[in-house]
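Student: following is a predicted model, sequence given first.
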Amino acid sequence: MTEQTPPIDAPPQGERPSLSQALTGGEDRRLKVVAVHAHPDDETLATGVALAHHAARGDLVHVITATLGEEGEVIPQDLRHLEGDPALGPHRAGELHRAMAALGVEHDYLAAGSSRLSKPRWRDSGMAGSEAAAHPRAFAGAPIAVAADLLAERLGILLPDLVLTYDAQGGYGHPDHIQTHRVTVAAVASLPERLRPRLYAVLTPSSWAREDRAWLAEQVPAGTGLTVPTPDDPFPPSVVDDALVTHAVVDPAVVPDQVRALREHATQVSVRDDAAAPYFALSNDIAARLPGREGYAEVDPDTGDLIR
């Protein structure tokens, strides 16, 4: 981790308070933060800035992962033999373990009981329409009530102040991400009022997304083999009108920690640092920026709606 003296909350971006400001009202109080994700690497890609920021701030940060990501596409040629092989899940578990150490956070899986937290109950469902979705242990097909009960049990032990997960569209529509959102909302809603954490979904203001694409167009050199999205290319569902994003974690100082964690997810992520700041690509070879900022909106667990 980068050495920093807590607290390190960045000033609000425009009118957006940080998550810790929302929970503490500016008091110098340590928090318990839990992020719930579908596969290894999702935690660092979607919430890596918040996780590293809160860990550096001195908060207790914990990640819960639903599956081993058995259906992931493998990028490096020397690891390509793992794609579609039963060994990919355990390999990605090792990547996740190292990435969590790089971020300085604790981790376990959504599993059947505290004695089995090292092994998830469900498996990666693959993209919509894939054969993996028909697997009897596919997470997207898990009964929401059953999975929510397991997560609620874990949250009742961890007693977080704050829970982070995807928006209702799962960020970009992956069935396991959508399921994770549903399960997390149901789990938080099932807790007694006195134990309920605040629940936030990751969302990106459209102005940030446009800025990131402009940055990529300037900074990603030709010959990388990567595609830079154009201003007219569609955005994923998690890119929304600026007014819907009510909170932000803005901390460029933790990007080196996020980069170190992403490098541990070598089967899934290719990190490049041949520009003014690092950027990355997944197996689709589309360049994406690491801007050191994440947007969030609070979710009402009783309705699943965003709180405005």
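Tutor: That came through fine.
Student: all contacts plus neighbour counts: C-alpha atoms, from now on.
Tutor: Fine.
Student: just the strands in the protein please.
Tutor: Assigned by DSSP state E, the chain shows strands spanning 32-37, 60-65, 106-109, 162-165, 198-205, 239-240, 247-250, 270-272, 279-281, 287-289, 293-298.
Student: and the residue nearest to P278 when sequence neighbours are not counted, how far is that from A145?
Tutor: Of all residues beyond its chain neighbours, the one nearest P278 is R272 (5.6 Å), with distances taken as Cα to Cα, 6 or more residues apart in numbering. Distance of R272 to A145, computed by Cα to Cα, to the nearest Å: 41 Å.
Student: look at these two and report which has more neighbours.
Tutor: R272 (18 against 14; other Cα atoms under 10 Å).
Student: and that one, what does it touch?
Tutor: P278, Y279, F280 (Cα atoms under 8 Å, 6 or more residues apart in numbering).
Student: so how far is T165 from L203?
Tutor: From L203 to T165 the distance is 10 Å (Cα to Cα).
Student: give me the more crowded residue out of the two.
Tutor: Counted by other Cα under 10 Å, L203 and T165 do not tie: T165 has more neighbours, with 30 against 26.
Student: quick check: that one touching V33?
Tutor: No. With contacts counted by Cα atoms under 8 Å, T165 stays clear of V33, the gap being 11.2 Å.
Student: quickly list what's touching both of these two.
Tutor: Both T165 and V33 lack any common contact, where contact means Cα under 8 Å, 6+ apart.
Student: want to compare, so here's the second one:
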Amino acid sequence: MTDRLTLMAVHAHPDDEVLGTGGVFARCAAEGIRTVLVTCTNGEQGDAPGGIKPGEPGHDPEAVRALRLAELRESAALLGIEHVELLGYRDSGMDGWEANHRPDSFWNVPVDQAAARLADLMRHYRPQVVVTYDENGNYGHPDHIQASRITLAATAATDIPDKLYYTAIPRESSREMFEQLRAQGQLDFEPPEDFGTPMDQITTYVDVAAYVQRKVKALEAHASQGDSVPFLRMPSDLQQLILGTETFVRHRNRVAAAPAQETDLFAGLR
């Protein structure tokens, strides 16, 4: 598949595709760029209907799996994602959860084993641009860290992507977001001081304002997961402000024409 520009994003769970890359997926689809989503786990450690948490009575991991994969298909259709590839690993849960210790959890899969499967997908789709998380998984989630590791390994093994990006949450502007959420009574935790990426490290700001409502609809598609609720309860002007720009740190680049500061993941490639 070498006839079109191609974006591949490697995410850990169903619903991760929306907040950090939902806008670029929708924008790229509208521009005729091939879009590929690789989802590493099935999301078994997500909420069951009614907000039932893993380990609580009534939480059936296999039923959650089926529900979340159905939600993923709906979200992908809303965002215009052409190809959804499921690696099918078991959700490891948040850092410190019992599921971290299951031998079949994604976190415990040998990196070279999972990276080999991702490398095969890279060879098939031949993406010029790949997006994943930074080395800390943006906030320390084991599956996000593992997704980053296998993406780096697959990139090194294939040498296919011209550009590799990490999703980023701007540290300074996120504080403003948290303040607004707190004022609305929608923030029930205190974010760490070092949450997010310092803005002077962010290389790429992509305007996705035209696709905010698609992102909102995609979040609504993941209705079983309470994490998206604060964004869905926001007034439309705040949704537009928070969801209308997606930011990235360019980790790998061999495109000479790409500027140091970008507004397009494909800068220098078209």
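Tutor: The structure has been received and is ready for your questions. Not measured: the values here are computed from a predicted model.
Student: TM-score of the superposition?
Tutor: The TM-score (TM-score structural alignment, normalised by the length of structure 2) is 0.81; 247 aligned residues with a Cα RMSD of 2.8 Å.
Student: rewinding a little: of the strands of structure 1, which is nearest A140 of structure 1?
Tutor: When those are compared by Cα to Cα, strand 32-37 sits nearest A140 of structure 1, at 12.8 Å.
Student: list the helices and strands that closest one packs on?
Tutor: helix 42-57, strand 60-65, strand 162-165, helix 175-190 (3 or more Cα pairs under 8 Å, 6 or more residues apart in numbering; DSSP states H and E).
Student: compared with structure 2, how much does that strand deviate?
Tutor: Following the fit onto structure 2, the mean deviation recorded for strand 32-37 of structure 1 is 0.4 Å by mean Cα distance after the TM-score superposition for structure 1.
Student: which bit of structure 2 covers that strand?
Tutor: Strand 32-37 of structure 1 corresponds to residues 6-11 in structure 2, going by TM-score structural alignment.
Student: got a list of contacts for the matching stretch?
Tutor: Contacts for stretch 6-11 of structure 2 (Cα under 8 Å, 6+ apart): 17, 21, 25, 28, 33-40, 125-133, 144, 147-148, 151.
Student: count of neighbours near whichever residue in structure 1 pairs up with A115 of structure 2?
Tutor: In structure 1, the residue equivalent to A115 of structure 2 is A148, according to TM-score structural alignment. Residues lying near A148 of structure 1 (other Cα under 10 Å) number 23.
Student: what does D42 of structure 1 give?
Tutor: Per other Cα under 10 Å, the neighbour tally for D42 of structure 1 reads 20.
Student: check G129 of structure 1 too.
Tutor: 10.
Student: also Q77 of structure 1?
Tutor: Neighbour count for Q77 of structure 1, taken as other Cα under 10 Å: 9.
Student: now the counterpart of H141 of structure 2 in structure 1: closest residue in space that isn't a chain neighbour?
Tutor: Under the alignment (TM-score structural alignment), H141 of structure 2 pairs with H174 of structure 1. Once flanking residues are discounted, H174 of structure 1 sits nearest to M127: 5.9 Å by Cα to Cα, 6+ apart.
Student: about what we covered before: enumerate every residue touching the match of H141 of structure 2.
Tutor: G126, M127, A128.
Student: repeat the analysis, applying 10 Å as the threshold.
Tutor: By Cα atoms under 10 Å, 6 or more residues apart in numbering, the residues touching H174 of structure 1 are A38, S125, G126, M127, A128, A140, T180.
Student: just checking, P40 of structure 1 touches G69?
Tutor: Yes. Between P40 of structure 1 and G69 there is a contact at 6.2 Å, judged by Cα atoms under 10 Å.
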